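Asker: all I have is the shape, not the residue letters:
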């Protein structure tokens, strides 16, 4: 387990343990389309996968947390 798991993006940026590219990518994803439930991306490969807000995706997420 890495010690940075419980730190916010801002805290990791201050400690210089998170690439600035991550914050830029997350900001771009958030601004691009607010219809997404979640977006997973890999900076090294440049791939991304989004889960859009649907009743099914929200129920699946809630069930997985129960």
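Answerer: Good, I have the coordinates. Only a predicted model underlies this, so the values are computations on that prediction, with no experimental measurement involved.

Asker: every contact and neighbour count from this point should use C-alpha atoms.
Answerer: Fine.

Asker: burial measure for residue 21, as a count.
Answerer: If you count neighbours by other C-alpha atoms under 10 Å, residue 21 ends up with 10.

Asker: in what helix or strand does it lie?
Answerer: Residue 21 belongs to helix 20-32 when assigned by DSSP states H and E.

Asker: quick one: buried residues of that helix?
Answerer: Using 16 or more other C-alpha atoms under 10 Å as the test for burial, helix 20-32 gives residue 29.

Asker: take the one below as the second:
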């Protein structure tokens, strides 16, 4: 029972840390999006979509791996 509790606590701590990292990355993306001047709307949106995809892929690799 004690070892199961430690395993659970370790998993919880790791998951919590990864979620904090993901939230930080989402905040950065939101800041980038909100401060974008939209001078060339089509290419700006394309950049944001690629950036979102790349960051999401990284986050999924971190959470699965």
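Answerer: Yep, it's here. These figures come from a predicted structure and were not determined experimentally.

Asker: kindly provide the TM-score of these chains.
Answerer: The TM-score (TM-score structural alignment, normalised by the length of structure 2) is 0.31; 31 aligned residues with a C-alpha RMSD of 3.5 Å.

Asker: just to revisit the earlier point, the helix or strand that the helix holding residue 21 of structure 1 is followed by to helix 20-32, inter-axis angle?
Answerer: Following helix 20-32 of structure 1 in sequence order, the next helix or strand is strand 36-42 (DSSP H and E). Counting by axes from the mean of the first three to the mean of the last three C-alpha atoms, to 10 degrees, strand 36-42 of structure 1 lies at 150 degrees to helix 20-32.

Asker: what's the helix or strand that strand 36-42 of structure 1 is followed by packed up against?
Answerer: Using DSSP H and E, the helix or strand that directly follows strand 36-42 of structure 1 along the chain is strand 47-52. With contacts taken as 3 or more C-alpha pairs under 8 Å, 6 or more residues apart in numbering; DSSP states H and E, strand 47-52 of structure 1 sits against strand 36-42.
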